[in-house]
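[1] Requesting a structural model of the entry that follows:
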Amino acid sequence: MVGVSLGSRPWAEWIYARASYFVLLGLLGAWAWVSWRWLERRGESLPALARRHWRALACGVATASFVFVSVPPRLRVLSDETNLLGVAQSFALEKTAYNPTMAKRYYGQMQVVGRSIEKRALLYPFLVHIAHVLTGYRWRNGFGVNFVLLALLAAGLFGVVAARSGELAAAAAVILVATYPIVSLCAASSDAWLLHAALFGLLLASLAAFLRSPDEDSLALLWAQALVFAHTRYEAVLPAAVVLAAAAWRSPIRREHFVRHWWLYAATPLLLAPLAVQRVLTFGDYQNPPGVAPFSWAHLLQFGWRLVLAQFKLYDRLVPHAIALNWVAAGCLAWWGYAWSRGTAVFEAAWQRRWAAACVAAVAAHTVLHLSYYFGDYAFPTSARTVLPLAIAAALAPVAFHVRFPERLPAGRLLALALLSGLLYHPIAVGAWHTQSLELIRETDAYQRFVLARGDEHALYIYSRPGQITVLGYGAVDFGWANGHAGELFHEYRRRLYSDVIAVQRIAYATGAPLPDDQLDPRFQLDALSEVQIAAERTLRISRVRPLP
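    The predicted model follows:
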């Protein structure tokens, strides 16, 4: 990190990769300490909360189990998930923040031969690495982390709503959120979006705690939560800033509020340093086509209009959103606005009005930012998840309406709405048609089935995206490396360092030859083992490389 100021990229990368682990460890420790102090000041503790809200915890576990049984976990967005798992692997094995892109496996160990600086935020890989520490390295540990996150999200939602409106409404709230297709799909994956959404909700809850009781402990809790949330996604800084601005606006914050937890505020630049350095090291890595701006008003208008048009097709199995529920949410908000215009007291206290405005502003800022991105299509398989906070807000709008106007939407009707929405839209997540429409997903399914069924950890794979195989625990290099190191590779193969060398190539139907990026040096003589169609014009061929005599 010091290297950035010195203008030395290699030094900056070296410091960033090795310091980020310990900064995140310190951040989570600070967040846990501040949270514990906040609970202690209110005469609470985690064991007491767990005993008092055991029904909520049971509901959370049941909800996560239902989602993971009905929507089998899998890698759904590539290379996002495998890159995050690669960083988690590096955290666990080396305590560094690199993404291993190529590695050989021999003598029972991964020997990294290629690595990069990952542009995605590091908190999710850090949590997955904790699962590795506790259970051993397993690439499926990402699913376990998301299972726990979904259970905690559902439990927290149940507890909050039950305390206000009873368990019937709480059950409805959990069903509405858990059966919203994009929520289930993000949960049953190894992506960071569920963590992002869950901590977004916790940030808004921390804001409510501060506005209700603006003391030094509540401010520290909100500040720590904002710092943790900022590490979930690289765009999380924007909604976090909106929330902190809402806390500061017309707030009774005084100098005394910063005394008890001065160390947290003093450490803020250090705790945010990995994000800042990561942005510098990966600046410009937006993957936008030449001549296309990564962010623009034109993108916002284009994708904003597509979002509006998508609401007029109530059921589309390729769109993982509960469109009818979105209309119900819009109706609830319209009625809320109508009641306010008629002079009805729609909020019970002034702080609730400020909190609601902050929630709307934060979610709106988050949504606008993603719609202004060149790849911000609401319905596209890899970008549908970017509006996850908006989707959860839509799912919860009827619940908020019930809490304020229970006579117009009783708990029984709210539960009926939740069950109907789940019946209509949860099958979209079960079928996962929108992700299966991607050729890369079908390609990944094909080679993963082969690699995992073969289970030979001594084999070396040659593939265009080797990092997707190394996270599974197998050695893999790309075609460029294999061609450039053919002599070395065949020497090691001949000495039985590898039990087999396997090439995974995309084959064009028109020519019967590998695509240009998948071609091997003529010295690589191949025997086909498997071939499967992945698109109308392509197959995926898996072949064994013959050892040289």
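
[2] From now on I want contacts and neighbour counts done on CA atoms only, so please keep to that.
    OK.

[3] Run the chain-centre distance for stretch 31-49.
    27 Å (CA atoms, centre = their mean, to the nearest Å).

[4] The structure of the following sequence is requested for comparison with the preceding one:
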Amino acid sequence: MGCGFMEERLYMRSFPLYDRRLWLLAASCLLALVLGCLALPVDWALRAVMGGGYWFSFCTLGLWIWVIWDWIAHASNGFELRRALPLAPMALVLCVGLVWQAQETHGFKVLADESLLLGTSQGLHMDRQVGYPVRATDVQGPFQILQAVLDKRPFFYPFLVSLVHDLTGYRSTNPFWLNTLLSFVFLGGLYAVGCKVGGKKEGGVLLVLLAGGLPLLAQQATGGGFELLNLTLATGWWWLVMRYLESPDNRSQDALVLTSVLLASTRYESVLFLVPTALVLALAWWREGRVVFRWPTWVAPLLLLPMFWLNRAFSANHRLWEMQSLGADSPFALKYFTSNLGHALAYFFSFDGYQPNSPFLAFLGLLALPIFFLWGQRVLRACASADGTELGLVVGALGPLAVTGLMMIYFWGQFDHPVIHRLSLPTQLLMLVAIAAVTGKVLKLPQRGWSWLLALAIISLACWSLPVMAKNAYGRDYSPGVAMAWRREFLAQRPERDFLMLDRDSTFWITERVAATPVLQAMERKTGLIFHLRNHSFSAMYVFQTFDVEPETGVLKILPEDDLGPDFELEPITEKRVQTLRLSRFSRIVSIREGGEVVSRQDFIRPVPQGVMKPSEQEAAKRAYLDRWVKELP
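    Below is the predicted model:
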């Protein structure tokens, strides 16, 4: 006991506070905080994000690629591909990833998030501006975004999608293919973490099988959201934490720090991973008695400026929290903890197929977590002399643990809600790693024990997960997702795409290169709609509306945000039930009333005799018409 105390005293005395590079890093962090939180007014911060966000992401990704490449090139083991990724695990990763693709269809899984992320990627691709489109047209030939709005969501994922657009051409399905690729990368990273934590390849195989049996991951692997990118980066970050504390050096440190920056730029709450990253650096320098430092680590805090600016805009507008939808009065509070914990247990142990869960994973995870935390306390108490991998494993757990704690006090942290399922993924990553740690480092299972666990994981995958994925009840229970799929069906039947769509979710249509405008804005610009209806600017004008069915009378009640008012005469085209007592309908605008005038749509314009115009007169008339055409857009 005395020797251990003296050893820790020696380490404390050797912490390199005198190193100028440490103070240089502190100055960089302080500069980032001042520029991000104090120096710019909110309006300027918004402009800085919209105009400079693309280039910040471009530089961050480029620097991260260089750092990773430099680290691999100088790694002592050379990172031989055959040793790092043997054929059998690669085949397992491929099979599990293909099962996900076979069981789910490509499409938006969470309506608001994914369509807006695609819209932001479209703006980054076309204009290098951060923001999702709300009005667009192709009147002058090329498709143009007329109005874009800055989204509250971090934009690193849309930036990656925009790169896919740049390299392969714009397609609204590109996010689905990016997530398909990320699903294989995630499974490969999870296998690497499982091998390192479990101490043998069976640990990696177990984690891949357990993850493969989680329907929520299959859903995200075929959707257009940023959850899988966030999970992939978190998995890689955790592996880098363990690798760095094993043998601290400047290249692995740069890789860790830049990965944490990308992670913080992917989801709101992932900024919490910056705290354990800083703790890891401090622990490594303390244990080594020296500062490990290169210029990428110094630059990293400044690369977070767009996230600081975006957060200022988000914090200034409390309506963006959407608390009114649930009647909440604060976004975070301890009073939500008990309720959210109950919802989490309802999600983890639901057996009706309406939750994309894995009860087997939840059972093992909740058994492993207390043991893992008790073992982790012992590792932290001996942090001066602890094994680097074990210390990195425990400190790395603080990231997903902090996110889990935040979700438990979040007003909308109900894991069993269709929109919120995905927020449980960091928690389930924590469970997965805890299972590998307990089996490999605490219990130190013999080979027979590993074999039994692997057999049970395969049985759970075959007997529970695959049937649940096949039924897909959890996907069909989410009415906005059903409505979005129906929009795609409607669009597929009209490949000419020369119509105008009025829809409160106008971004979806714009990402499909269809002229569109929100319903509310169309009502405010009724004169413009009349102009275009009279002049046959579009082959048709459609409106998408949603109705609730009164169960006693069967009367349809339109949602207020979809109501165009009595001045619009609509002709229903088709309708579909998207949920019990709720249906959606496509209608054609037949006529519009403005004052005493009624303008009706005609299938064909009747020609009238006219004089011959000179070419210059025709060109001038065309320019004047186009100018007014754009001004009158709804």
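
[5] what do we get in the second structure for residue 109 of the first structure?
    Mapped onto the second structure by TM-score structural alignment, residue 109 of the first structure lines up with residue 142.

[6] ugh, wrong one, I meant residue 441 of the first structure
    So residue 441 of the first structure corresponds to residue 481, using TM-score structural alignment.

[7] Now that match: which helix or strand?
    In the assignment (DSSP states H and E), residue 481 of the second structure maps to helix 479-492.

[8] and what of residue 598 of the second structure?
    With DSSP H and E as criterion, residue 598 of the second structure is part of strand 597-600.

[9] Check residue 585 of the second structure too.
    Here residue 585 of the second structure is assigned to strand 582-594, by DSSP H and E.

[10] Let me see the residues that make contact with that strand.
    Where contact means CA atoms under 8 Å, 6 or more residues apart in numbering, the residues beyond strand 582-594 of the second structure that reach it are 483, 526-527, 530, 540-549, 567-578, 598-601.

[11] go on, stretch 141-154 of the second structure?
    46, 50, 116, 120, 123, 130-138, 265-268, 307, 310-311, 313-314, 320, 513.

[12] likewise stretch 204-218 of the second structure?
    89, 92-93, 96-97, 100-101, 103-104, 187, 190-196, 198, 228, 356-358, 361, 421-422, 432-433, 436, 453-454, 457-458, 460-461, 465-466, 468-469.

[13] Just give the nearest non-adjacent residue to residue 558 of the second structure, would you?
    residue 547 (4.3 Å; CA to CA, 6 or more residues apart in numbering).

[14] and the angle for the strand holding residue 585 of the second structure with helix 479-492?
    60 degrees (axes from the mean of the first three to the mean of the last three CA atoms, to 10 degrees).

[15] Please point out which parts of strand 582-594 of the second structure sit buried.
    Using 16 or more other CA atoms under 10 Å as the burial criterion, the residues of strand 582-594 of the second structure that qualify are 582-593.

[16] what helices or strands is the helix holding residue 481 of the second structure leaning on?
    Applying 3 or more CA pairs under 8 Å, 6 or more residues apart in numbering; DSSP states H and E, one finds that helix 479-492 of the second structure contacts helix 111-127, strand 568-579.

[17] go with 6 Å
    strand 568-579 (3 or more CA pairs under 6 Å, 6 or more residues apart in numbering; DSSP states H and E).

[18] which of the residues in the strand it packs on are buried?
    So, applying 16+ other CA under 10 Å, buried residues of strand 568-579 of the second structure: 568-570, 577-579.

[19] In the first structure, what range does that strand match?
    Using TM-score structural alignment, strand 568-579 of the second structure pairs with 524-535 in the first structure.

[20] Do you have the strands of the stretch 51-200 of the first structure handy? List them.
    Counting by DSSP state E, counting those that start in this stretch, the stretch 51-200 of the first structure has strands at residues 98-106, 109-117.

[21] What mean distance separates the last one from the matching residues in the second structure?
    Its matched residues in the second structure lie on average 2.5 Å from strand 109-117 of the first structure after superposition (mean CA distance after the TM-score superposition for the first structure).

[22] what's the angle between that strand and strand 98-106?
    Using the same axes, to 10 degrees: strand 109-117 of the first structure against strand 98-106 is 160 degrees.

[23] What residues sit buried inside strand 109-117 of the first structure?
    Here strand 109-117 of the first structure shows 110, 112, 114-117 as buried, counting by 16+ other CA under 10 Å.

[24] burial measure for the corresponding residue of the first structure for residue 313 of the second structure, as a count.
    Alignment note (TM-score structural alignment): residue 313 of the second structure maps to residue 281 of the first structure. Applying other CA atoms under 10 Å, we find 19 residues neighbouring residue 281 of the first structure.
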